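K.L.:
With the sequence up front, the predicted model follows.
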Amino acid sequence: MQFIFEQIDTAGDRNFGYLIGDRKAKEAVIVDPSFRPEFIVRRAEAQELKVLFIINTHSHYDHTFGNTIAKRLTGAEIIAWQGSDSQKDIGIKDLTQIAVGDFTLQALHTPGHSEDHLVYFIPHYNVLLTGDHLFVGKIGGTKDKESAQKQYDSFQKMLHLLPPEATVWPGHDYGCRPSSTLYMESKTNPFLMARSLEEFYEVKDAWKAIKLRNGLV
């Protein structure tokens, strides 16, 4: 097996999409095709990979926009959270495993930014695709206090279940670099450093000032 992992600029609001595959098995998945599905499909074709699935981290338009085109070009099935209202062929639940060649992606339900949000972990390579749940130095926004509490609980679950050496690959290029590690985020990301739900709320309330102080955009 030769693991293929490509982080791809998919336009929009600094969106990232991903092509992940097994070169030996000639199988791949596309994660969040966004606004450049044709480009990701061409990358798969250039490497003679059959795209089995189009996987969405969540249902927001900037991540699902390319689903229909990617499906038409590849014949792949669309995977999303089982309770999502978005277009899908396969609905999955928490801890579902998706096989691609000799590796698997494990889905972890992480509601907060959206109710249907999933992150995907590839255990053999310690790769973590975080969508809009976790960015480098930031996190995805929430609409109210209830969703913020769900988001906090999702972070505690993720930090408990996943290894600190997991590499973090987000859905947008919002940070000072395009990727990170779970350990680095736990030590530098103000939201993950919060020691309680109350501190988490405080960081959210003070985020504009924190962002300015840290030189984030």
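P.N.:
That came through, no problem. Since this is a predicted model, take the numbers as computed values, not measurements. Residues are numbered from 1 along each chain as shown.
K.L.:
use CA for all of it now, contacts and neighbours both
P.N.:
Will do.
K.L.:
quick one: what helix or strand has I54 in it?
P.N.:
Following DSSP states H and E, one finds I54 within strand 50-55.
K.L.:
helices or strands up against that strand?
P.N.:
strand 27-31, helix 67-74, strand 77-81 (3 or more C-alpha pairs under 8 Å, 6 or more residues apart in numbering; DSSP states H and E).
K.L.:
Got another one to weigh against that:
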Amino acid sequence: MSRSSARHAPPHDDRRHTALVQDMSRLVRRALLDAIVELGDASRDCAALTVEPARVPIAPAHLAASHPGGPQSRHEARALYERCLAHYRHVVRASQADSSLDDVGAAVACFVAANLQALHGIDATPEMLLRLERQLGGVATLSSAWASASARERQLYFEQMAILAVLIRETSAHAVLQGPAAVENVRRAARRYLRQLLGLDPDQLTLDAGGLSLREA
């Protein structure tokens, strides 16, 4: 695995990654819609979608490359993203900390739950997260972009989901101490993230013991 920054990746690699993210978002949206309208069995047991961890994290440099400011600002952003990824692996997923593989579906579920928490104040229990993971179970195996993606591209996708899950949750917690304006800024970000991933109106969604569902009018 190259130690060079992801910002030096060829444009072709960026296009492939963009296509992967778009295809995964489409399939996540379809899986959740099926679960919401009970077209699929959300309680089914699916093999976890896993990837081998990169020897050196990829996403922190990739995300920091587009961070505003100069080299020092990007260096600080990269360090923050590295801490978020470590926090995800060793705190959020502490029970799987000894695993030699990263669970992609679990990272997507944590990402969705973190944004719903920021937006609606829903504090997901482990049981709720497990239900959401099952709603997403095996979805990426249907993705042609995932099937053709390199190990680096798959790991980049996982790391981004894990980092953003931690970042939005921690930012939301700090915003509560900073006041209503900060809280609203985080809510706008959460709403944007969910629209990008799910293509659904996040204000119409809720997470409970049954998993993700539509909010009652």
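P.N.:
Thanks, I have the structure now. The model shown is predicted, which means the values in this text are computed figures rather than measured ones.
K.L.:
TM between them?
P.N.:
TM-score for the superposed chains, counting by TM-score structural alignment, normalised by the length of structure 1: 0.26, backed by 102 aligned residues with a C-alpha RMSD of 6.2 Å.
K.L.:
out of the helices and strands packed on strand 50-55 of structure 1, deepest packed?
P.N.:
Ranked by mean neighbour count, those are led by strand 27-31 with a mean of 25 (mean count of other C-alpha atoms under 10 Å).
K.L.:
Longest helix in structure 1, please.
P.N.:
Assignment by DSSP state H gives helix 145-161 as the longest helix of structure 1.
K.L.:
I'd like the next helix or strand past it.
P.N.:
strand 167-170.
K.L.:
Find the nearest non-adjacent residue to N115 of structure 2, please.
P.N.:
Sequence neighbours aside, A190 is the residue nearest to N115 of structure 2 in space, at 4.8 Å (criterion: C-alpha to C-alpha, 6 or more residues apart in numbering).
K.L.:
What is the helix or strand harbouring the one you found packed up against?
P.N.:
Using DSSP H and E, A190 of structure 2 maps to helix 180-198. Contacting helix 180-198 of structure 2 under the criterion 3+ C-alpha pairs under 8 Å, 6+ apart are the following elements: helix 11-36, helix 104-120, helix 151-178.
K.L.:
now the ones you listed in TSV, with distance to Q72 of structure 2 and mean neighbour count?
P.N.:
Output for those, formatted as TSV (distance: least, C-alpha to C-alpha, whole Å; neighbours: other C-alpha atoms under 10 Å):
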stretch	distance to Q72 of structure 2	mean neighbour count
helix 11-36	24	18
helix 104-120	28	24
helix 151-178	20	20
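K.L.:
out of those, nearest to L85 of structure 2?
P.N.:
helix 151-178 (5.1 Å; C-alpha to C-alpha).
K.L.:
Now do that closest one and helix 11-36, the angle between them.
P.N.:
With axes from the mean of the first three to the mean of the last three C-alpha atoms, to 10 degrees defining the directions, helix 151-178 of structure 2 sits at 70 degrees from helix 11-36.
K.L.:
helix, strand or coil for L207 of structure 2?
P.N.:
strand (DSSP: H, G, I helix; E, B strand; the rest coil).
K.L.:
is it true that it touches N115?
P.N.:
No - applying C-alpha atoms under 8 Å as the test, L207 of structure 2 and N115 come out as separate, 10.8 Å apart.
K.L.:
quick one, strands of structure 1?
P.N.:
Taking DSSP state E, the strands of structure 1 run over residues 3-9, 16-22, 27-31, 50-55, 77-81, 90-92, 97-100, 103-109, 118-122, 127-131, 167-170, 180-181.
K.L.:
Tell me, how many residues neighbour F200 of structure 1?
P.N.:
F200 of structure 1 has 19 neighbouring residues, counting by other C-alpha atoms under 10 Å.
K.L.:
ok, now how distant is it from L182 of structure 1?
P.N.:
Between F200 of structure 1 and L182 of structure 1 the computed distance is 17 Å (C-alpha to C-alpha, to the nearest Å).
K.L.:
And K150 of structure 1, by the same measure?
P.N.:
When C-alpha to C-alpha is the yardstick, K150 of structure 1 and L182 of structure 1 sit 19 Å from each other.
K.L.:
higher neighbour count, those two?
P.N.:
It is L182, of K150 of structure 1 and L182, that has more neighbours when counted by other C-alpha under 10 Å, with 24 against 18.
K.L.:
so that one makes contact with P170?
P.N.:
No - judged on C-alpha under 8 Å, L182 of structure 1 makes no contact with P170 at a distance of 11.4 Å.
K.L.:
For V21 of structure 2, which residues are in contact?
P.N.:
Y157 (C-alpha atoms under 8 Å, 6 or more residues apart in numbering).
K.L.:
Looking at the helices and strands packed on strand 50-55 of structure 1, spot the one closest to K204 of structure 1.
P.N.:
Nearest to K204 of structure 1, of those and by C-alpha to C-alpha, is strand 77-81 at 26.3 Å.
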